[in-house]
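>>> this one's structure only:
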């Protein structure tokens, strides 16, 4: 706390150390400011003696000044719906223990199917063919046998991790297990590319932890499995939450919000529905820009694919991406979040729920706008759609001069690492208000 008083403008880069040789990494624009940033003291004062959280007291501060890095993980757990603000300290302790036990069971099952899970190692080469036949890949054998990895289970079953045991590994017949094993090497390839500019990932055990969580999640959510981009979304969780199980459930709560983006139906990916939403928003708030992009052949808005899939991880620095996420979650916060997440059959985003209550101070500002405009019984568009729209509006002059899609991509690529997260969020709120107003007027006149 004294640190905050002495220096009200501490850049968050100091909390997420970058490797010395990485000199071209974007610098954060977000700074910790006394009186604006949610501090440890302000966070603790929002709880009653029993542990009930007045989350409405913190949402505005998070939006205006972000969260101090030392408490980011625990605040995120509430923002993402891991815990009910109306629960006590003891109730949350019990929930956390139950979840940790459940993660342990999930991980043990994955270890039984593929013993490298939880071993501190991971793979980057395929281990199985589409028909379930094991692949005798020397890279896998090398990675698996590093430091003479050998367990009683491997010795008994002749699994892929013994000396030349891949030769005797039986063919897999279970389609679900085959599909899961087919993703493991892709997870490994993505893990070694994720946030490699950070000192945190110089430690092999942190890379292995990221691989473990993603491998377990791919089994846990078989409908979605694993998709490229998930490693970027999961990476901050293991940096902010020391316990692997806590990081897993925090990531799982985030995925509940955006899992539809990764779900494949036929030849299409779920994020295409969000691109369609983006198209509709731009058509309403800036018809000229939409018409020009259509003329260039970009009416499907595929050029915005990456922004929506990994929530702007490429457009801002690492520290700014965390600040942007927490601003988004604070603005979207729905007090029924935890209840909805705990419904056993619920797999949709909480925004899709019907009959939400009236706006209250326990809601985020973005959520309140929807409720005030009577949009509670319609699909609530995620704020990420309006964030992309705000980026396009910020570049509207350049985009209107674009002669082709290559120009559009170049204009947006120039944004990478340079986007002002705070400004983009503010722009998204303005566009959201404008969009709701215009849609309401159109309905009234029809």
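Received the coordinates, thanks. The structure presented is a predicted model; accordingly, all values stated were derived computationally and were not measured.
>>> CA atoms for contacts and neighbours, from now on please.
OK.
>>> Next, the buried residues of the host helix or strand of residue 411.
Using DSSP states H and E, residue 411 sits in helix 405-413. Across helix 405-413, burial judged by 16 or more other C-alpha atoms under 10 Å covers 405, 408, 409, 411, 412.
>>> try stretch 94-113
96, 100, 103, 107, 108, 110, 111.
>>> So the last one is in contact with residue 118, correct?
Yes: with contact defined as C-alpha atoms under 8 Å, residue 111 and residue 118 form a contacting pair (6.7 Å).
>>> The stretch 251-400 of the chain: strands as residue ranges?
Using DSSP state E, counting those that start in this stretch, the strands of the stretch 251-400 of the chain run over 264-265, 268-269.
>>> could you dump those to CSV with distance to residue 66 and mean neighbour count?
Listed next are these as CSV, based on distance: least, C-alpha to C-alpha, whole Å; neighbours: other C-alpha atoms under 10 Å:
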stretch, distance to residue 66, mean neighbour count
strand 264-265, 34, 12
strand 268-269, 32, 12
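>>> Turn the ones you listed into CSV, including distance to residue 30.
Output for the strands of the stretch 251-400 of the chain, formatted as CSV (distance: least, C-alpha to C-alpha, whole Å):
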stretch, distance to residue 30
strand 264-265, 35
strand 268-269, 33
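>>> In strands, which of the buried residues of stretch 94-113 appear?
Using DSSP state E, no member of those falls in strands.
>>> another structure for you, compare them:
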């Protein structure tokens, strides 16, 4: 019996022209089996309730079309309740964006490179909380306002603020902040290696956004923190 082999999904992930040895995706888009955009939108009621049973059945048979993968996974990961309405989800979405902005600002206060459009790949602090003055570190942490170093008037010794010189360095004493800052360069190294063949990750602003997300998460979830390879799950 003839079977539809399906269409390759590679065209949905733009690869850099010079990368000619990229393995082909084994996933195939199969008509009538793969959850398409049309089937996905039809699974919602006028109010926005999702028929999760039929959706999961379709996914089990043929996977998810690449064009809707992001929004489908928001439900599969439990970000939204299938019984929620369009309006309820939009409200949740806006609340989460505000929450993330606040958390990112908190991290930016501790380390100004967060949210700056840049990221680091070299250690910026020792395990004893002493800022590293290596030229590479100073170059990487150079924001538009200057080199990132601890402020002179920081009584807590747990934040780093912009300064135009490498003087007036202070030791960071907060253990939680030290542990967090020790992971920032490792996150940067992993981000720099994330799907190098894809055009999307050629742009530094996309890499820095990924670094921001992982850096913020490592700060707020100290139980999990950051594990090498976390950038591959974003």
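Here it is on my side, so go on. Every value quoted in this text rests on a predicted model; they were computed, and no experiment measured them.
>>> Would you give the TM-score for this superposition?
Once superposed, the chains reach a TM-score of 0.89 (TM-score structural alignment, normalised by the length of the second structure), with 224 aligned residues with a C-alpha RMSD of 2.1 Å.
>>> if we can go back for a sec, can you say which of the strands of the stretch 251-400 of the first structure is nearest to residue 16 of the first structure?
Shortest distance between residue 16 of the first structure and these, using C-alpha to C-alpha, is found for strand 268-269: 32.6 Å.
>>> Point out the other helices and strands that that closest one packs with.
With contacts taken as 3 or more C-alpha pairs under 8 Å, 6 or more residues apart in numbering; DSSP states H and E, strand 268-269 of the first structure sits against no other helix or strand.
>>> mind checking the SS state of the aligned partner of residue 17 of the second structure in the first structure?
Matched by TM-score structural alignment, residue 17 of the second structure corresponds to residue 20 in the first structure. Put simply, residue 20 of the first structure is coil when judged by DSSP: H, G, I helix; E, B strand; the rest coil.
>>> Residue 20 of the first structure: what's it in contact with?
If you count contacts by C-alpha atoms under 8 Å, 6 or more residues apart in numbering, residue 20 of the first structure has none.
>>> what's the distance between it and residue 26 of the first structure?
Between residue 20 of the first structure and residue 26 of the first structure the computed distance is 13 Å (C-alpha to C-alpha, to the nearest Å).
>>> Equivalent analysis for residue 51 of the first structure, please.
39 Å.
>>> And residue 94 of the first structure, which helix or strand is it part of?
Taking DSSP H and E as the criterion, residue 94 of the first structure maps to helix 89-113.
>>> compared with the second structure, how much does that helix deviate?
Aligned to the second structure and superposed, helix 89-113 of the first structure gives a mean residue distance of 0.7 Å (mean C-alpha distance after the TM-score superposition for the first structure).
>>> now that helix, how far from the centre of its chain.
Put simply, helix 89-113 of the first structure sits 21 Å off its chain's centre (C-alpha atoms, centre = their mean, to the nearest Å).
>>> Kindly name the residues of the second structure that line up with that helix.
Going by TM-score structural alignment, helix 89-113 of the first structure sits over residues 86-110 in the second structure.
>>> For the residue most central in space within the second structure, which residues are in contact?
Nearest to the mean C-alpha position of the second structure, counting by C-alpha atoms, centre = their mean, stands residue 210 at 3.4 Å. Counting by C-alpha under 8 Å, 6+ apart, residue 210 of the second structure touches 191, 231, 234.
>>> Only the buried subset of those residues, as a PyMOL command please.
Listed next is the PyMOL selection for buried residues among those, using 16+ other C-alpha under 10 Å:
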select buried, resi 191+231
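>>> Turn the contacts of residue 210 of the second structure into CSV, including secondary structure and distance to residue 87 of the second structure.
As requested, the contacts of residue 210 of the second structure are arranged in CSV below (DSSP: H, G, I helix; E, B strand; the rest coil; distance: C-alpha to C-alpha, whole Å):
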residue, secondary structure, distance to residue 87 of the second structure
191, helix, 34
231, helix, 31
234, coil, 26
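>>> quick check, nearest of the contacts of residue 210 of the second structure to residue 74 of the second structure?
Scanning the contacts of residue 210 of the second structure for proximity to residue 74 of the second structure, where the rule is C-alpha to C-alpha, the winner is residue 234, at 12.1 Å.
>>> how close does that closest one sit to residue 91 of the second structure?
On the measure of C-alpha to C-alpha, residue 234 of the second structure and residue 91 of the second structure end up 23 Å apart.
>>> Then residue 83 of the second structure?
15 Å.
>>> where along the stretch 201-350 of the first structure do the helices fall?
Along the stretch 201-350 of the first structure, counting by DSSP state H, counting those that start in this stretch, helices occupy 204-220, 230-240, 244-262, 271-285, 287-295, 305-309, 318-332, 337-342.
>>> Identify the residue range in the second structure corresponding to the longest one.
What it means is helix 244-262 of the first structure. So helix 244-262 of the first structure sits over no part of the second structure, by TM-score structural alignment.
>>> got a list of contacts for that helix?
Contacting residues not belonging to helix 244-262 of the first structure are listed as 76-77, 80-82, 96, 99-100, 103-104, 209, 213, 217, 224, 227, 233-234, 237-238, 240-241, 269-274, 309, 341, 347-350 [C-alpha under 8 Å, 6+ apart].
>>> Can you give me the distance of residue 74 of the second structure to residue 81 of the second structure?
Taken as C-alpha to C-alpha, the span from residue 74 of the second structure to residue 81 of the second structure is 9 Å.
>>> again, but for residue 68 of the second structure
Taking C-alpha to C-alpha as the measure, residue 68 of the second structure falls 18 Å from residue 81 of the second structure.
>>> element containing the residue nearest to residue 219 of the second structure when sequence neighbours are not counted, please.
Leaving out its chain neighbours, the residue that sits closest to residue 219 of the second structure by C-alpha to C-alpha, 6 or more residues apart in numbering is residue 180, at 6.0 Å. Using DSSP H and E, residue 180 of the second structure falls within helix 175-192.
>>> cool, and residue 54 of the second structure?
helix 52-62.
>>> residues of the following helix or strand past that helix that come out buried?
Going down the chain from helix 52-62 of the second structure, the next helix or strand is helix 69-76, by DSSP H and E. Buried residues in helix 69-76 of the second structure, counting neighbours by 16+ other C-alpha under 10 Å, are found at residue 72.
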